[in-house]
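**Q** quick one, what's the 3D model for this:
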Amino acid sequence: MHELSIAQNIVEIVGDSLSTNGGGKLKSVKVRIGELAGVVPDSLEFCFTAITRGTTMEDAKLEIERTGIVGRCADCGTDSAVEGLVFRCPVCGSVEMKMTSG
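**A** I've put the predicted structure just below:
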């Protein structure tokens, strides 16, 4: 369950940012997680809620945006969404795709 360590890192980064910027009330934390990250959103939310309980971040909502897989063709330079796990350029048909996000 690496969601716990991810939630701990989020809380640490946000806490440092709050301290640096004079504190204040935190309403939400937005994160983007790629499809291939292997993160279970419900587990991450659960861990975030558990870690922030009793802190100044307790009422903050964790907003998770899932991002799709995007690849860049090494042959023609096209960036395109990857459907399933088929890394093939939709423009030139090359399989020389490098994942750029997701």
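**Q** contacts and neighbour counts: CA atoms only from here.
**A** Fine.
**Q** wait, doesn't D59 sit right on K27?
**A** Yes. Using Cα atoms under 8 Å, D59 makes contact with K27 at a distance of 6.8 Å.
**Q** how about this one, so we can line them up?
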Amino acid sequence: MHEMSLAEGVLQLIEDAARKDHFAKVTTVWLEIGQLSGVEPEAMVFCFDAVTRDSVAQGARLEIMTLPGTAWCMACAETVPMAEVFGQCPQCGGYQLQVTGGTEMRVKELEVE
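**A** Reported below is the predicted structural model:
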């Protein structure tokens, strides 16, 4: 379950921001997770709740926004939607694809007190 280490990384970012910007509590965390990132949103919520105990983010609501997967199809010469990393082009059926989006995960915003 790599979501645990990802949640720990998110908490580290939050704690760094709390020290830098002098806030005591986080109430909401908006997290962008790409559809092709391999991160399970439900597991991320569970792990986030576990790692944020006794921290500035304890009890914070985790809002997950899913970013769509996209790829450049070399045969079609255009960007196409991707549902899975090694899928085929939905337009031409080819497999010559370069993933261009949907693999990322980032903290988009924090609501703090």
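**Q** circling back to that earlier point, which of D59 and K27 of the first structure has more neighbours?
**A** Neighbour count, other Cα atoms under 10 Å: between D59 of the first structure and K27, D59 has more, with 15 against 11.
**Q** which one's the longest helix in the second structure?
**A** helix 3-21 (DSSP state H).
**Q** I'd like the next helix or strand past that one.
**A** strand 26-34 (DSSP states H and E).
**Q** that following strand vs helix 3-21, what angle?
**A** Counting by axes from the mean of the first three to the mean of the last three Cα atoms, to 10 degrees, strand 26-34 of the second structure lies at 130 degrees to helix 3-21.
**Q** other SSEs contacting whatever helix or strand D42 of the first structure lives in?
**A** Assessed by DSSP H and E, D42 of the first structure sits inside helix 41-52. If you count contacts as 3 or more Cα pairs under 8 Å, 6 or more residues apart in numbering; DSSP states H and E, helix 41-52 of the first structure packs onto helix 3-20, strand 61-67.
**Q** now the ones you listed as TSV including distance to E96 of the first structure?
**A** Compiled in TSV, those are given as follows (distance: least, Cα to Cα, whole Å):
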stretch	distance to E96 of the first structure
helix 3-20	31
strand 61-67	22
